[in-house]
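Asker: Below is the sequence, then the predicted model.
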Amino acid sequence: MKRRSLLGLLAAAPLAQSLTARAATQVQVYKNPSCGCCTAWADHLKAAGFSVAVTETDDTGPLRKRLGVPDRLAGCHTGVVEGYALEGHVPAAEVKRLLALKPDAVGLAVPGMPVGSPGMEYGDHKEPYQVILIGRNARDTVFASYPR
C-alpha cells in the first residue's frame, strides 16, 4: 500500500466510525412547564447518553392512560422510549436495562417523588424506593430496589 493511500485511509477512519456509530436512543419527556425536578430528570437521562426531547403539558394523565400506566403508579412526568412508558424518576441505568431485556411490558415506574431518585436529589438524604416493571394486565413486578 502506498503511503498516500495509507494516510487517506487513516484520515477517513474517524468519519467511518462516526457513520457506523449508533445514534443516541431518544426519550420523549412530557412534563409540566414549571416543574424543576422533571427538568433535572431529563438532564439525568442526557448525562447517561440519551437524546431527550421535552414536550411541556399541564396534564400527563391522558398520555399515561393511553400508554397503559395505571394511576396508582403515576409520577410527576412521563417519558416514552422505544415504545415503553417511563413514569416518574426512573434511573437511566434501569432504562438501559429495560431496553436491553426488551420485556413484554408497558414500561417502568417510580411512583411518587422519592427523595434521592434521579432529579429528586437533596444533599445526602435518600429514601428507599422501587422501580416497578409495569406488566400487561395489571401484573406489576419489582424491577429494581434502591435502599437508603
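Answerer: Okay, I see it. Numbering: from 1, shown residues only.
Asker: going forward, measure contacts and count neighbours with C-alpha atoms only.
Answerer: Fine.
Asker: what's the single longest helix in the protein?
Answerer: The residue-count maximum for a helix in the chain (DSSP state H) belongs to helix 3-20.
Asker: roughly how far out does that helix sit from the chain middle?
Answerer: Relative to the chain's own centre, helix 3-20 is displaced by 34 Å; criterion: CA atoms, centre = their mean, to the nearest Å.
Asker: residues of the next helix or strand after that helix that come out buried?
Answerer: Sequence order places strand 26-31 as the next helix or strand after helix 3-20, per DSSP states H and E. The neighbour-count check on strand 26-31 (16 or more other CA atoms under 10 Å) flags 26, 27, 28, 29, 30, 31 as buried.
Asker: Run through who's touching stretch 92-99.
Answerer: Contact with stretch 92-99 is made by 44, 45, 48, 82, 107, 108, 131, 144, as judged by CA atoms under 8 Å, 6 or more residues apart in numbering.
Asker: which residues of this protein fall in strands?
Answerer: 26-31, 51-56, 77-81, 84-88, 107-110, 129-134, 141-146 (DSSP state E).
Asker: could you give the angle of the last one to strand 129-134?
Answerer: Right, strand 141-146. Strand 141-146 and strand 129-134 meet at an angle of 160 degrees, taking axes from the mean of the first three to the mean of the last three CA atoms, to 10 degrees as the criterion.
Asker: packing partners for strand 141-146?
Answerer: strand 129-134 (3 or more CA pairs under 8 Å, 6 or more residues apart in numbering; DSSP states H and E).
Asker: do the same with the shortest one
Answerer: Applying 3+ CA pairs under 8 Å, 6+ apart, one finds that strand 107-110 contacts strand 84-88, strand 129-134.
Asker: Single out the most deeply packed of these.
Answerer: Of all the helices and strands packed on strand 107-110, strand 84-88 carries the top mean neighbour count, a mean of 27, counting by mean count of other CA atoms under 10 Å.
Asker: take a look at this one as well, against the first:
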Amino acid sequence: MQIDIPLSRRGLMIGAAQALTALALAGTVVATETLPKMTVTRDPNCGCCGNWIEYIKAAGFPVEVLELDDVMPLKAKLGVPDALMSCHTAEIGGYVIEGHVPADAVKRLLVERPKAIGIAIPGMPVGSPGMEVPGQTPQSYEIAIFSAGKQHVFARYRGLQQV
C-alpha cells in the first residue's frame, strides 16, 4: 500500500527544521565526548609505559608520545613530588598525570577541574592499567592529587575498579 503525501513548502520547511535539529543534537553529543590530546613522555625501553599508552588510547584519548632517555628533569620541571614519581609522565588539559592512572580518574580530573598540578600513582601497582599480570590478583592503590607542597587521596582503586 502506497501513501501519497502532498509536498508543500510548509511541510518541507518543517521536515528540514527537524532534520537540522537532529543533526545539531548529534553534533553536540559527539563534541562533548571529545577528549583533549594527551602528551606522554616515557623512557623508550619501558614496556609497561607502552601498555598504559595503548590502554589510554583505547579509552578514547588522542595521544602524542615523546621518548626521552631521562624523564626525571621533566618530572621536576612539572612539579611532580619525588614520593609520587613513576615510570612515565603525561600532560593533559593543564594537568600532570604521573604513572598508571586509570582513564576514569583522568576524565574525572578534567571534569572537576580542581586547583592542582595533577594526579599520580607512585610506583607500579600490579593490576593498574598497563601493569596487569595474568594470574596475579590486582593490588589496591591510591591516586594522589597534588599541588605545591600538598597532596591527598583523589581516589582508591583495586585494578581498574574504583573502591
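Answerer: Arrived safely, thanks for sending. Nothing here was measured: the structure is a model prediction, and the numbers come from that model.
Asker: Quick TM-score on the pair, please.
Answerer: Here the TM-score for the pair of chains, by TM-score structural alignment, normalised by the length of the first structure, is 0.85; 147 aligned residues with a CA RMSD of 2.4 Å.
Asker: Switch the helices and strands packed on strand 107-110 of the first structure over to CSV; also include distance to residue 65 of the first structure.
Answerer: Below are those laid out as CSV (distance: least, CA to CA, whole Å):
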stretch, distance to residue 65 of the first structure
strand 84-88, 11
strand 129-134, 13
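Asker: corresponding residue for residue 141 of the first structure in the second structure?
Answerer: The pairwise alignment with the second structure assigns residue 141 of the first structure to residue 152, based on TM-score structural alignment.
Asker: ok, now which ones touch that match?
Answerer: 144, 145, 146.
Asker: Next, format the buried residues of strand 26-31 of the first structure as a markdown table and append distance to residue 121 of the first structure.
Answerer: Converted to a markdown table, these look like this (distance: CA to CA, whole Å):
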| residue | distance to residue 121 of the first structure |
| --- | --- |
| 26 | 24 |
| 27 | 21 |
| 28 | 22 |
| 29 | 19 |
| 30 | 20 |
| 31 | 18 |
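Asker: just these now: which is nearest residue 66 of the first structure?
Answerer: Of all the buried residues of strand 26-31 of the first structure, residue 30 has the smallest distance to residue 66 of the first structure: 13.2 Å, by CA to CA.
Asker: Wait, the closest one touches residue 79, no?
Answerer: Yes: with contact defined as CA atoms under 8 Å, residue 30 of the first structure counts as touching residue 79 (6.1 Å).
Asker: sorry, back to before: spatially, which two of the contacts of stretch 92-99 of the first structure are the most separated?
Answerer: Checking these with CA to CA, the most distant pair is 82 and 144, at 19.9 Å.
Asker: Of those two, which one has the most company?
Answerer: Counted by other CA atoms under 10 Å, residue 82 of the first structure and residue 144 do not tie: residue 144 has more neighbours, with 15 against 12.
Asker: how near is the closest residue to the more buried one other than its chain neighbours to residue 124 of the first structure?
Answerer: Spatial nearest neighbour of residue 144 of the first structure, chain neighbours left out: residue 131 (5.0 Å); criterion: CA to CA, 6 or more residues apart in numbering. When distance is defined by CA to CA, to the nearest Å, residue 131 of the first structure is 20 Å away from residue 124 of the first structure.
Asker: same thing with residue 4 of the first structure?
Answerer: 57 Å.
Asker: what's the counterpart of residue 91 of the first structure in the second structure?
Answerer: Checking TM-score structural alignment: residue 91 of the first structure goes with residue 102.
Asker: excluding its backbone neighbours, what's nearest its match?
Answerer: Leaving aside its sequence neighbours, residue 102 of the second structure is closest to residue 129 (6.0 Å, by CA to CA, 6+ apart).
Asker: Correct me if wrong: that neighbour contacts residue 121.
Answerer: No: with contact defined as CA under 8 Å, residue 129 of the second structure does not reach residue 121; the gap is 10.8 Å.
Asker: Overlap in contacts, these two.
Answerer: 100, 101.
Asker: could you redo the strands of the first structure as TSV and give each row distance to residue 98 of the first structure?
Answerer: What follows is those, written out as TSV (distance: least, CA to CA, whole Å):
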stretch	distance to residue 98 of the first structure
strand 26-31	13
strand 51-56	16
strand 77-81	10
strand 84-88	9
strand 107-110	8
strand 129-134	9
strand 141-146	9
